[in-house]
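Enquirer: Next input, structure requested:
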Amino acid sequence: MSSVQSMIERRPPSVAHLFLSRVKATPDGEAYRYPVPVDEHAADGAPGAEQWRSLTWAQTAERVRAVAAGLMSLGIEAEDRVAISATTRVEWIIADLGNMCAGAATTTVYPSTNAAETAFILANSGSRALFAENAAQLAKAVAEKAQLPALETVVLFDDADGLPEAEGLTVLTLAELEERGTAYLVDHPDAVDKAVDALAPEQLATLIYTSGTTGRPKGVRLVHDCWAYEAVAQEESGLLRADDVQFMWLPLSHVFGKTLISGQIATGHVMAVDGRVDRIIHNLPAIRPTLMASAPRIFEKVYNGIAGKARAEGGAKYKIFLWAARVARAYAHTTQASQIATGTASAPLGLRLQHAVADKLVYAKIRAAFGGRMRGSVSGSAALAPEIGFFFMGAGVPILEGYGLTETSAGSTVNRDGHVRVGTVGLPLPGTEVRIAEDGEILLRGPGVMRGYHDMPEQTAEVLESDGWFHTGDIGELDKDGYLRITDRKKDMFKTSGGKYVAPSEVEGKFKAICPFVSNILVIGNQRNFCTALIGLDETVIMPWAAEHGLAGKSYAEVVAAPETHQLIEGFVKRLNGELQRWQTIKKFTLLPRDLDIEHGELTPSLKIKRPVVERTYADAITGMYAGANEA
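Expert: The predicted model follows:
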């Protein structure tokens, strides 16, 4: 038995056990950093200024114990559901750990979820208490209280005036809950330790409702053993290290962010927590992280921003950027191929010299924008365009693309630092098995796999076999070294009327790598004679271009409707078509009057496109692209 297998098999029953062990091992070590406003009247303060504060593991434990005991004082018992509806912030983690240490199970709710769907999740889970970020989240529960007979208590992270009337609910602040817990511990000093000792591996730890691209969300049952496994596997794989400083901005309501909390507790590294997406570029130089996790859309936006800025500067600077981008990709392609063939990443002298010059002119600035210490950035939740991956790898900010689902506690496969294969989602985490079915579907088995959908045995049986194999619904292939490549979603692949199969995400990924103005693209063509596309443009990139091309003062909708913009994007579509098989090519496209977004229900909170929703919304545009065409 290998040492890794031994560690996996000897994992503790829960992350709560890991947490208490971590606190005992490194009580004075820094655990979390979080931003707080600076007093504008202070000597070094200014309006809007912020500073970062820290919690040691011992300080974190003090608050977690108080939260756990506070929940117990409210009558919360083992496996009772306690929901969290808040943005990513340190209080989210404290509440989640408090839930676990009380024996309760966390129900995660995206703060952007509307009142009706929030009520569905709270009711379906049977949540007895809710941690709500602010009055707006409380208002959702109040508005639907008649549908929530089990909900008794709401705990607010932020103090707020003018709270809505909450008849039938006990409303506390987080500070008040902690005060209750501290008082409870006076009479029951070992209550938390006893609750943690009583936790069993198969006890429910978390209900995460799939945002889903179709239909009502399903509650995924993840037990304590799922998270304990993920924690140990991330540590053993080398994905997370004890000396890391990780920037956590991902939604913690999503399984991707949640699983990384488990791994951080196992290694004990520092995690800087701030979920405000508009603060990412400001936070990176302040935090100087060694590791960050993200969705591909962020890397695409960063790339588009860099390309757009260079284009705006024009002349020599833009030519230098285009040259440096080509060199980055060539260098990454070459060194990756060398490592696969010989075990050593190398490149010819001429390419190395070009890369060194490009590094001084371009790549060093990119690395500095990421804080200057980034050893890798984990990407998941959707496919990353390979050419984006090759660019950042060549620039010295390798993207460690991984793969997993809510149903597998997120982490199933991942590229490792120093062993990245762009275009793949890496190797399985230790303890996870991957198999490709006869029809190409990816099957996964391991401790991280869910125990089923909440109160949905028939739907569970459709995807989870009796021997533990989970049907992902994704199509993929394994190379000779065990690296997994995702081809497409099984349900998203379509066949043209000519009988040719098209994997839309492959085409969409290629276009994102070619066109710096695109934000979202949806390829259409099921049972059609040719493919078309709906394209949403990135406002932050297209508007500066528009101002320089006679469209200054126009709205976004006016800019995308302009012939000049259509001509611009048409040029990129022609470039795309030059890289595709004939049946994959985009014959017509429509520029959308606004980009796809979560608010209109077109994107999931993890920024995946809800294809059926988009196709319904823009049915007239799709019909128009095929009007008069021979589709026989």
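Enquirer: Every contact and neighbour count from this point should use C-alpha atoms.
Expert: Noted.
Enquirer: how far is the helix or strand where K309 lies from where the chain is centred?
Expert: Counting by DSSP states H and E, the element that carries K309 is helix 296-313. Per Cα atoms, centre = their mean, to the nearest Å, the displacement of helix 296-313 from the mean C-alpha position of its chain is 20 Å.
Enquirer: okay, now V255: neighbour count?
Expert: 25 (other Cα atoms under 10 Å).
Enquirer: who are the neighbours in contact with it?
Expert: Listed by Cα atoms under 8 Å, 6 or more residues apart in numbering, the contact partners of V255 are I208, L405, T406, S409, A410.
Enquirer: For those, which entry has the maximal number of neighbours?
Expert: The most neighbours of any of the contacts of V255, using other Cα under 10 Å, belong to I208, which has 29 neighbours.
Enquirer: quick one: D225 from L361, how far?
Expert: Remark: distance between D225 and L361 (Cα to Cα, to the nearest Å) = 48 Å.
Enquirer: Which one's more surrounded, those two?
Expert: Looking at D225 and L361 with other Cα under 10 Å, you find the greater number of neighbours at D225, namely 24 against 15.
Enquirer: Sequence B follows; please return its structure for comparison with A:
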Amino acid sequence: MVTCAAPDAEETLLADLQRNAPASFGAMFLERARRTPEGFSYRRPAADGTWRAQTWAETAQAVREIAAGLLGLGLRPQDRVAIAAPTRVEWIEADFGVMCAGGATTTVYPSSSAEEIAHILTDSGSRIAIVEDAALAEKVRPHVEHVIVIDGDGDTLARLRERGREALAADPELVDRSTAAIAPDHLATLIYTSGTTGTPKGVCIPHSAWVYQGLAIEAMGIVGPGDVAYLWLPLSHAFGKALLSCQLSVGFEFAVDGDVSAIVKRLGEVRPTIMPAVPRIFEKVYAAVTATGGIRGRLLTWAIKAGHTNVIADRLVLSKVRDRFGGRMRYFICGASALSPDIAAWFDAVGLPVAEGYGLTESCATTVFNRPRAVEYGTVGRPLPGTRVTIAEDGEILLKGPGLMSGYHGLPSDDTLRDGWLRTGDIGEITERGSLRVTDRKKDLIKTSNGKYVAPGAVEARIKALCPLVGQVIVHGDNRKFVTALIDLDPDEAAKRGLGSDFSAISQSDEIRHEISACIDRLNADLNPWETIKKFTVLDHHLAIDQGELTPSLKLRRRVVEQRYREQLDSMYT
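Expert: Reported below is the predicted structural model:
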């Protein structure tokens, strides 16, 4: 079996860092606060439109008070505390508070249905829940002993901190003792899988895995203390927690705001140097900018071909594109699903490189990563130092290293973890440069009735890159004679084109169908004959999270969609 690994220099630096590694994630946080107390940790948008920054010392005070407050509620070692809130600084402080108190965080997407929340809270055995507001409090209250509300009245986060201050005044070493008692193999986080292929399972991640993540990313040398990163991704996702572990190890600052609709405005205010994102963000920016027509469109095309190293092209055109992202962006981090190599190369030509990565919840999300200074487009890069990647005989990607889960909560994991190797369920290959290329999900591969295999994820990513109107798309064709597509229009693009008044009727118009058909024709020209999309259907409504068709991170629940829209799919084969 071919195996790939990180560069030797990174492996050496990681070994040096691990000699003085903290025992737990809580200890990692307290050590960061001790080392750089006056450095800035987080900034958040204030009511007056400005951003309020806070130091590591201020963050540590909040975290210690939360930890002491939780201990006052009777929190025991490895007791689960659920957090259900959008991305905000209070989420981070609450999570660090749980870590320092010796508990374990159960992450809950605030957009989850009442049924999903009930399953996660009861299955995890969470005793305490920290939630955004009264509405979420009502959803969690029947399933936990204590509910703490961030925004609202009654038993609030502010009141929990007040009780924590009182406890610390009486016993200043309370939190230090609880943190010191945490062992590396203790449970730190319980994250439930998105449920794209079945019932969500609780992934148990120990403290040692998060500590390793932070040290390994530091050893890669891709971020520094002077960076400012913009954080809007859901912290309920493993990717979000991995970003926090990296921040603690390196010591840079996060600007935090989970309002997706405000990203463009916020980037101009924060002027970050790094931003993690998901492919849909890049697809939409690419579609919006490249749709520019007339003289401006031709000028942009020329500038892209010339590249950002051409002084005239850069000054006249490309620098203005970069200014949309604040003007200081060094690179983007992309994860969660596949990004079209063409889009990644386009951003690089603009002077905004995209470093794509790969991982699973079971591997703490960040397992393989393209180094920004040596990106190989079409791949997800090389493993983090300390991690190994190999390809099994059937093409499945296998992972091994310190960043893996300890198992599934209350369920066997023998089929996933075997002899220290994590079976990812993804199909891939290793390039000559030692990078990993992910081709598709093992279970999602389509086999047509003609015996040909099609990787739907790769085709879906290319459709969205080519056509701004396409929001979600499911490529279908297992045991069929040919491949088809079910398409959900992008809500923002539909609104921009005035499709909101009578979306059901206009989405079925000849004009919309003609535009999508032209994009699919361009796509098909570059595909193998058996991969080409012969027919497509446009939905007259949007796929939705609350209908169980999409995960909170906007991944398709493929099986649910195929079952729910069986009639529409069948009609394309009659």
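Enquirer: Work out the TM-score between the chains.
Expert: The TM-score (TM-score structural alignment, normalised by the length of structure 2) is 0.95; 564 aligned residues with a Cα RMSD of 1.7 Å.
Enquirer: hmm, back to that, buried set for the helix holding K309 of structure 1?
Expert: Of the residues in helix 296-313 of structure 1, those buried under the neighbour-count criterion (16 or more other Cα atoms under 10 Å) are 296-297, 299-311.
Enquirer: With stretch 451-463 of structure 1 instead?
Expert: For stretch 451-463 of structure 1, the neighbour count (16+ other Cα under 10 Å) marks R451, G452, Y453, H454, T460, V463 as buried.
Enquirer: The aligned residue in structure 2 for A105 of structure 1: neighbour count?
Expert: The alignment partner of A105 of structure 1 in structure 2, by TM-score structural alignment, is A104. Each residue near A104 of structure 2 was counted by other Cα under 10 Å, and the total is 30.
Enquirer: Would you mind measuring from A104 of structure 2 to D510 of structure 2?
Expert: Taking Cα to Cα as the measure, A104 of structure 2 and D510 of structure 2 are separated by 54 Å.
Enquirer: P605 of structure 1 pairs with which position in structure 2?
Expert: In the superposition onto structure 2, P605 of structure 1 corresponds to P552 when matched by TM-score structural alignment.
Enquirer: does that match count as helix, strand or coil?
Expert: At P552 of structure 2 the chain is in coil, as set by DSSP: H, G, I helix; E, B strand; the rest coil.
Enquirer: so it sits right up against S113, yeah?
Expert: No - between P552 of structure 2 and S113 there is no contact under Cα atoms under 8 Å: 10.3 Å.
Enquirer: Comparing the two, which residue is more hemmed in?
Expert: Here P552 of structure 2 and S113 are set side by side on neighbour count (other Cα under 10 Å), and the busier one is P552, at 20 against 15.
Enquirer: residue boundaries of the helices in the stretch 101-250 of structure 2?
Expert: For the stretch 101-250 of structure 2, the helices defined by DSSP state H, counting those that start in this stretch occupy 114-124, 134-140, 157-170, 174-180, 207-220, 238-250.
Enquirer: Mean distance between the third one and structure 1 after superposition?
Expert: On superposition with structure 1, the average gap between helix 157-170 of structure 2 and its aligned counterparts reaches 0.8 Å (mean Cα distance after the TM-score superposition for structure 1).
Enquirer: okay, that helix sits on what stretch of structure 1?
Expert: Helix 157-170 of structure 2 lines up with residues 174-187 of structure 1 when matched by TM-score structural alignment.
Enquirer: what does the fifth one give?
Expert: Residues 224-237 of structure 1 are where helix 207-220 of structure 2 lands when matched by TM-score structural alignment.
Enquirer: Quick one: map V256 of structure 2 onto structure 1.
Expert: Using TM-score structural alignment as the criterion, the counterpart of V256 of structure 2 in structure 1 is V273.
Enquirer: Now name the helix or strand holding S504 of structure 2.
Expert: helix 503-506.
Enquirer: Walking through the stretch 201-350 of structure 2, point out its strands one by one.
Expert: If you assign secondary structure with DSSP state E, counting those that start in this stretch, the strands in the stretch 201-350 of structure 2 sit at 202-206, 228-231, 253-256, 274-277, 331-334.
Enquirer: could you give the angle of the longest one to helix 114-124?
Expert: Right, the one you point to is strand 202-206 of structure 2. Angular relation of strand 202-206 of structure 2 and helix 114-124 on a 0 to 180 degree scale: 50 degrees, by axes from the mean of the first three to the mean of the last three Cα atoms, to 10 degrees.
Enquirer: Check structure 2 for its longest strand and report it.
Expert: Under DSSP state E, the strand in structure 2 containing the largest number of residues is strand 421-430.
Enquirer: what helices or strands is it leaning on?
Expert: strand 388-391, strand 396-400, strand 436-441 (3 or more Cα pairs under 8 Å, 6 or more residues apart in numbering; DSSP states H and E).
Enquirer: so where is it in structure 1?
Expert: Alignment of strand 421-430 of structure 2 against structure 1: residues 469-478, by TM-score structural alignment.
Enquirer: now T361 of structure 2: how far from Q54 of structure 2?
Expert: Using Cα to Cα, one gets 30 Å for the distance from T361 of structure 2 to Q54 of structure 2.
Enquirer: Would you agree L130 of structure 1 is in contact with I84?
Expert: Yes - applying Cα under 8 Å, one finds L130 of structure 1 in contact with I84, separated by 5.7 Å.
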